[in-house]
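>>> Predicted model and sequence below, questions to follow.
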Amino acid sequence: MDEFDLVRIAEKLNSRITHEYHNNTFFKISYDISRAFSGSIFKVLEDVLEEENIIKYEKSHYNKGIKYYQSEKMTVDRVVWLTSYDKVKKGVENYVWKYEILIEHENDGTDWLHEMQKLCSMNAPYKLIITYGRTKNASDGMIATPPNKGVNLLGIAKEIIEYTNDQSCKQLVIMFGEESINLSTNGSKNLYDIYYWDFDKEMKDFDLL
């Protein structure tokens, strides 16, 4: 199995989304109005995946050893997958593949737990959730996270990890953006805080990057 550094990919994505937010008027307007314009987010995400030599899947593609990304495969927003086949016979579905990375984007700072539950119930070594509701920090002037939202739910996220006993996962990363009507960095370097769980390190709780 190929190794990924999902934390590094999340950092790259965070930096790229923040850059687009500050330098692309359409991106900023759509991001602010809808609290997280999924289409804009996914466009940046796909650019980052392609820089990692992960190819967008097309129907003519099905080659051994190539990592593909695809939208809404088996109800997951974006997936990276790998097959053991070079190609399949005409008229036969592409059945022989495995997940490498599962990616979910959830606008609501509460419902991301449902997405996490889903991902922890699926077999894949790398899992990324992009959501909203970062905590207030006295040093950065962020707006206070509403009760039972976003980062405040990390304790329940830990319970999900323990209860599902996810044996497939190597890294689980959660990116939290500010949850407010008008998203902004408010003096913070990037739009998201990154929390991660590295299963190889036998961590007992989420670490903030």
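Perfect, I can see it now.

>>> CA atoms for contacts and neighbours, from now on please.
OK.

>>> Show me what whichever strand or helix holds Met116 is packed against.
If you go by DSSP states H and E, Met116 is part of helix 112-120. Judged by 3 or more C-alpha pairs under 8 Å, 6 or more residues apart in numbering; DSSP states H and E, helix 112-120 is in contact with strand 126-132, helix 154-164.

>>> Of those, flag the one that's most buried.
Here the criterion is mean neighbour count by mean count of other C-alpha atoms under 10 Å, and of the helices and strands packed on helix 112-120 the winner is strand 126-132, at a mean of 26.

>>> Compute the inter-axis angle for that one and helix 112-120.
170 degrees (axes from the mean of the first three to the mean of the last three C-alpha atoms, to 10 degrees).

>>> counting contacts, what elements does strand 126-132 pack onto?
Strand 126-132 sits against helix 6-23, strand 97-105, helix 112-120, strand 171-177, with contacts defined as 3+ C-alpha pairs under 8 Å, 6+ apart.

>>> what about versus this one:
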Amino acid sequence: MRAIDFYKAFKANTKEDTVVEGRTLFDIYKKDAEFTPVVTKIIEKIIQEAGYTSQREYFRIDVIGWVSRYEDMKADAEAEGLKVRAHLWNLKIAVEHENSKSDWSDEVMKLIHVKCPLKVIIGYSYSNERGEIERKKLDFVAKWMQEIDALNKGMDEQYLIILGNGCNSEDGSSDYTDFGYVGYLYNWVEKRFKRIGDE
């Protein structure tokens, strides 16, 4: 699964008017703690539809997706006459969802140390800090990513940050009318996050 595929699937599965347990997804969204289990199920669904097995909190990552090669390893061990427990799987995607409007950057740094083709961070910006301030935060994070040795060992990996609307930082109000999700993909040449659609 590529970053753009995950982003499109995420946007398609997070429509404000979708009804979940008698309430719209948008009503649930405005209550951070209540939205987390709902969005986690959406993430798992996307991962499973990509053909991966999903699992929560492995490596203390919110949701991962992997492909099993257990049967191949087991058959090879049996052919070699070995009594070995077969454990063979490939990690394909790691997803972190962070409600804190000021702390999603920690999830970026955490996932740099995990080896897999796609790393996704879903976070939120204060509604009054979208645009220029959000861009400054993304540039700041991209700059400091360069200081982690593990980053340059994974230049074939994709980093996707999806940011949605959060409360207003000045008065705490939910003064937004939609999710406002925007995807940013890390550009290895420019060493910065570029808005999907602007790359």
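Received it, and whenever you're ready, just let me know what you need. Since the structure is predicted, the reported quantities are computational estimates derived from the model, not experimental observations.

>>> out of the helices and strands packed on helix 112-120 of the first structure, nearest to Phe176 of the first structure?
The closest of those to Phe176 of the first structure is strand 126-132. By C-alpha to C-alpha, the value is 4.7 Å.

>>> what sits up against that closest one?
4, 6, 100-109, 112, 115-116, 119, 150, 169-179 (C-alpha atoms under 8 Å, 6 or more residues apart in numbering).

>>> same thing but 6 Å
Contacting residues not belonging to strand 126-132 of the first structure are listed as 101-107, 109, 150, 169-179 [C-alpha atoms under 6 Å, 6 or more residues apart in numbering].

>>> Repeat that for stretch 73-82 of the second structure.
Identification of contacts with stretch 73-82 of the second structure by C-alpha under 6 Å, 6+ apart yields Ala86.

>>> does Ala86 of the second structure count as helix, strand or coil?
coil (DSSP: H, G, I helix; E, B strand; the rest coil).

>>> What's the separation between it and Phe193 of the second structure?
39 Å (C-alpha to C-alpha, to the nearest Å).

>>> Looking at the two, which has the bigger crowd around it?
Between Ala86 of the second structure and Phe193, counting by other C-alpha atoms under 10 Å, Phe193 is the more crowded of the two (22 against 15).

>>> Of all residues in the second structure, which one is nearest the centre?
Val120 (2.4 Å; C-alpha atoms, centre = their mean).

>>> distance of Tyr99 of the first structure from Glu159 of the first structure?
Distance from Tyr99 of the first structure to Glu159 of the first structure, by C-alpha to C-alpha: 24 Å.

>>> hmm, back to that, tell me the most buried of the helices and strands packed on strand 126-132 of the first structure?
Most buried of these by mean neighbour count (mean count of other C-alpha under 10 Å) is strand 171-177; its value is a mean of 24.

>>> with the second structure superposed, average distance for whichever helix or strand comes after that one?
Counting by DSSP H and E, the next helix or strand C-terminal to strand 171-177 of the first structure is strand 192-198. Here the mean offset of strand 192-198 of the first structure against the second structure after fitting is 1.2 Å, by mean C-alpha distance after the TM-score superposition for the first structure.

>>> Could you name the helices and strands sitting against strand 192-198 of the first structure?
Applying 3 or more C-alpha pairs under 6 Å, 6 or more residues apart in numbering; DSSP states H and E, one finds that strand 192-198 of the first structure contacts strand 171-177, strand 207-208.
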